[in-house]
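1. pasting the structure only:
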């Protein structure tokens, strides 16, 4: 909390200094008008001073250079029929549990091309610590190799590393695994985030944003988001915990950020303009809606309560009350105020505030609940529904798979705004807004949708 408070004060100092430079510049212009008879040399001096103030006292803009998403190896693909057969073969589930999981999977909207790690394909399923470490290698290394190759940034140039994985927190940490593999510098700042669910990707970018804003020289921050699904596998009978077996799949994404507008010959893709974090953990209903716990037989699993839909709706509503004034156009703000004065309900049109939306691909039901709360039609949810169908629930990395889908479809153009809205256990809601700063060509070989893009969105129906 103390560090966060210092960062906030540091950021505010930048803004106040920028305002002070504007006031001083205006005052000096007035003095010139009245006392200098518009001599050109005074204007040149004033311009130089203004630029100097802007250089040293304005907050740097944070850009996303690029990102990459893992496409797992084909031999890890798990068609629905194979997964249902696997449930029967492991001999750990009773008939009622198998019937329940079958119903959930076949009605969930998940497709035939999702992936599970090798440890969950064994009979019986009993992932060891070594299995989960190997799974982290399968997730991290191909994703980061691709990102470093695309951006031409060396691992030794990274100044900050943030790795988030909700369910697995080993020692040495996951961030240490990355530092060791890529032989990063001894002074690289590394953070490891756990237990934050689907909201962790935005949290990681928030940490990167605060770090980069304090650096005057060029700096790079790397944020890696994933989930180790082996540790989430549940062998018991509690239906609230069986949902993870049905919906969670392999996925990993990495984002490279910088505090410079241009890095060598490579221009960033996106500018970070807004970032907001809220939570309802103080409310017992929200706090208990999703948690990791033991069942009556002592088997540990992640429980999802029936009331989570309402808890998420309340959380998103409270979050949007704060986010709306930051991003909505003036006409929508006025409409909202007028309806409130008339004691009528009005859902602002967030489509006017952003071109694209990325939310956690948790399940079709939750996706549509959040979409309804934002006043969006199903067409606006194409990217998230396609991601859930093709890759399942990938926790915090899913929003970047949606970005990759939008890029592959050619839907993101220069000037478009993208809203990423992450919702995690606790409950907490984190969001950020990115603005596309240039047009770019997409190489489908480096895109996780490259070989199946032609099937979407038709195959979802």
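-> Everything's here; your move. For clarity, every value in this text was computed on a predicted model and none was experimentally measured.
2. Every contact and neighbour count from this point should use C-alpha atoms.
-> Will do.
3. could you measure the residue nearest to residue 408 when sequence neighbours are not counted against residue 73, distance?
-> Among residues not flanking residue 408 along the chain, residue 442 sits closest, at 6.4 Å (C-alpha to C-alpha, 6 or more residues apart in numbering). From residue 442 across to residue 73, the span is 21 Å (C-alpha to C-alpha, to the nearest Å).
4. who's more crowded, the two?
-> Remark: of residue 442 and residue 73, residue 442 carries more neighbours, 14 against 10, as counted by other C-alpha atoms under 10 Å.
5. Hmm, residue 407 and that one touching each other?
-> Yes: at 7.0 Å, residue 442 counts as touching residue 407 under the criterion of C-alpha atoms under 8 Å.
6. next one: the helix or strand harbouring residue 246 to chain centre, how far?
-> Assigned by DSSP states H and E, residue 246 falls within helix 239-247. Counting by C-alpha atoms, centre = their mean, to the nearest Å, helix 239-247 is centred 23 Å from the centre of its parent chain.
7. next structured bit after the helix or strand hosting residue 205?
-> According to DSSP H and E, residue 205 maps onto helix 200-213. Later in the chain than helix 200-213, the nearest helix or strand by DSSP H and E is strand 220-226.
8. okay, now residue 411: neighbour count?
-> 12.
9. quick one: secondary structure of it?
-> coil (DSSP: H, G, I helix; E, B strand; the rest coil).
10. Quick check: the gap between it and residue 382.
-> In terms of C-alpha to C-alpha, residue 411 sits 12 Å off from residue 382.
11. Kindly report the same for residue 199.
-> In terms of C-alpha to C-alpha, residue 199 sits 20 Å off from residue 382.
12. between the two, which one's more packed in?
-> Set residue 199 next to residue 382 and count neighbours by other C-alpha under 10 Å: residue 199 wins out with 30 against 18.
13. who's in contact with the more buried one?
-> Contacts for residue 199 (C-alpha atoms under 8 Å, 6 or more residues apart in numbering) come out as 396, 421, 422, 423, 424, 428, 429, 430.
14. Surely the fourth one is in a strand?
-> Yes: applying three-state DSSP, one finds residue 423 inside a strand.
15. quick one on the thing from earlier: could you dump the contacts of residue 199 to JSON lines with distance to residue 235 and neighbour count?
-> Conversion of the contacts of residue 199 to JSON lines gives the following (distance: C-alpha to C-alpha, whole Å; neighbours: other C-alpha atoms under 10 Å):
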{"residue": "396", "distance to residue 235": "24", "neighbour count": "32"}
{"residue": "421", "distance to residue 235": "32", "neighbour count": "24"}
{"residue": "422", "distance to residue 235": "28", "neighbour count": "27"}
{"residue": "423", "distance to residue 235": "26", "neighbour count": "28"}
{"residue": "424", "distance to residue 235": "24", "neighbour count": "21"}
{"residue": "428", "distance to residue 235": "28", "neighbour count": "24"}
{"residue": "429", "distance to residue 235": "30", "neighbour count": "26"}
{"residue": "430", "distance to residue 235": "32", "neighbour count": "23"}
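16. another one to put next to it:
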């Protein structure tokens, strides 16, 4: 409560409240006025070409209607006498159009995707998590208290999943258990995807799998090839060590492959493995992943076949990737290492959010001109010129990305990540709802979290034809990657949507 409010007579009756409201009314009217001025500006600039062409077309039509029939006849005779010129021009036009069609980038369609939902027996409640941590005997009292505080402030709910090996006392991490977790997640998502799309595994020409911390031999991609008996000439890739943003990297790689191979299907599988990457030491910065990361994965079917446009959900518009690994601080801010006791874990630097902010700034600087309306680009450019050339003391203009996107899928890496992007991009609570609810229900599922968020939006019935979706993720290295999709229809949730049995309970209130 402000000083003005505390000194007001509001506590004595309703009159004081009304006085406060009346004082704020001019400010409210001023904000409404500015809002509509800005909307009018955006409408004017966005439709400037149309507004200029309409009068021009009207003038041309009027002039054409006043032409004498003799003038039209003379024009036709002139064209007949210059037949060679007409033919040459026509050939050049046909050649140019053909060359454009043959060399333009092929459209990439997202036919469907599936997210893995673990069985209820793998759910872990906060008290169960803390009880198991205490019984392992590896954590001191300070570490246990630290984990308890992280859990309480994390934004996670009581229904997230940890792998089966972590439910034993003591835990039983092993190569066999890690393989079992990987198989359950990847095959679970792929089974749903193949069933929903009616695509046969033999029809898949490109396979991209990303998992940062678990890279066995044979690879995870080879495990999928073996399970589904994929064809021998499949182009398969296995991306490791690329962090939570690797899902967008995998989509970008699949997109590039689809530009080369005609009439092909590409499957992208994004997951993370927890079984062999649980930290059992007492270094605080390495305990945070234990509290945030949970079981999850997604499988995505992409196509460059024109016939798939009718049944596809989305079309891929842009992928923008930013890598800050040249900077030593950025390179080490998410770092797998051993502590002083020789126990392996992933350390998160205290500079993580600052580095993520710099990576985001670089990423949106590239993405902005591709997606923002010209009105926003002009405002940004004008502010930049005023600051650089005239040394004007003006705040940097933050483009309004709400004018470019209808839905935001921000990687659910943690509450702080979502808070920071909500603040920096000036988003509203409804824009980050999918991210917050995904973190609450499924935890940080690494590179697959952006797909759980998209599934949430679909389950809520909010995806309309023509809507644009911005998927943005951060990962070790340090990287910030963005993918932009356009909805091709009013999207309904697919069968076995991970939210189908609980969407009626969301959104939930999250205590911060």
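-> All right, it came through fine. Fair warning: this is a prediction, and the values are worked out from it, not measured in the lab.
17. how close does the helix holding residue 205 of the first structure sit to the second structure?
-> Relative to the matching residues in the second structure, helix 200-213 of the first structure has an average distance of 0.6 Å after the fit, by mean C-alpha distance after the TM-score superposition for the first structure.
18. Now do that helix against strand 220-226, angle only.
-> Relative orientation of helix 200-213 of the first structure versus strand 220-226 (axes from the mean of the first three to the mean of the last three C-alpha atoms, to 10 degrees): 170 degrees.
19. Report the aligned residue range of the second structure for helix 200-213 of the first structure.
-> Counting by TM-score structural alignment, helix 200-213 of the first structure lines up with residues 246-259 of the second structure.
20. what comes up buried for that stretch?
-> Neighbour-count burial for stretch 246-259 of the second structure flags 246-255, 257-259 (criterion: 16 or more other C-alpha atoms under 10 Å).
21. residues in contact with that stretch?
-> 105-106, 108, 206-212, 239, 264-270, 302-304, 319, 321, 447-448, 473, 475, 481-483.
22. filter the residues you listed to the buried ones?
-> Of the contacts of stretch 246-259 of the second structure, these count as buried by 16+ other C-alpha under 10 Å: 106, 108, 206-212, 239, 264-270, 302-304, 319, 321, 447-448, 473, 475, 481-483.
23. tell me which residues of stretch 221-241 of the first structure are tucked away?
-> Quick answer for stretch 221-241 of the first structure (16+ other C-alpha under 10 Å): 221-238, 241.
24. where exactly do the helices run in the stretch 51-200 of the first structure?
-> 80-89, 95-108, 129-151, 174-181, 200-213 (DSSP state H, counting those that start in this stretch).
25. tell me what the third one is packed against?
-> Meaning helix 129-151 of the first structure. strand 63-69, helix 174-181, strand 252-258 (3 or more C-alpha pairs under 8 Å, 6 or more residues apart in numbering; DSSP states H and E).
26. go with 6 Å
-> The helices and strands touching helix 129-151 of the first structure, judged by 3 or more C-alpha pairs under 6 Å, 6 or more residues apart in numbering; DSSP states H and E, number zero.
27. matching residues in the second structure for that helix?
-> With TM-score structural alignment applied, helix 129-151 of the first structure matches the range 175-197 in the second structure.
28. can you check the shortest one too?
-> Mapped onto the second structure with TM-score structural alignment as the criterion, helix 174-181 of the first structure occupies residues 220-227.
29. List the superposition-based mean deviation of the matching stretch with respect to the first structure.
-> Stretch 220-227 of the second structure sits 0.2 Å off on average (mean C-alpha distance after the TM-score superposition for the first structure).
30. what's near enough to touch the equivalent of residue 412 of the second structure over in the first structure?
-> By TM-score structural alignment, residue 412 of the second structure lines up with residue 361 in the first structure. Neighbour list for residue 361 of the first structure: 384, 388, 393 [criterion: C-alpha atoms under 6 Å, 6 or more residues apart in numbering].
31. List the members of the residues you listed that persist in the second structure.
-> Shared contacts between this structure and the second structure among the contacts of residue 361 of the first structure (both residues aligned by TM-score structural alignment, their matches' C-alpha atoms under 6 Å) comprise 384, 388, 393.
32. Show me the residues you listed that map onto helices.
-> Judged by DSSP state H, these include 384, 388 as members of helices.
33. Rebuild the kept ones among the contacts of residue 361 of the first structure as a markdown table, extending it with neighbour count.
-> Shown next, in a markdown table, are those (neighbours: other C-alpha atoms under 10 Å):
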| residue | neighbour count |
| --- | --- |
| 384 | 28 |
| 388 | 29 |
| 393 | 26 |
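34. between the kept ones among the contacts of residue 361 of the first structure, which is closest to residue 124 of the first structure?
-> residue 393 (23.3 Å; C-alpha to C-alpha).
35. any idea which helix or strand comes after the strand or helix carrying residue 56 of the second structure?
-> According to DSSP H and E, residue 56 of the second structure maps onto helix 48-65. Where DSSP H and E defines the elements, the next helix or strand beyond helix 48-65 of the second structure is helix 69-81.
36. Give me the neighbour count for residue 24 of the second structure.
-> With neighbours defined by other C-alpha under 10 Å, the count for residue 24 of the second structure comes to 11.
37. Looking at the first structure, name the residue matched to it.
-> So residue 24 of the second structure corresponds to nothing, using TM-score structural alignment.
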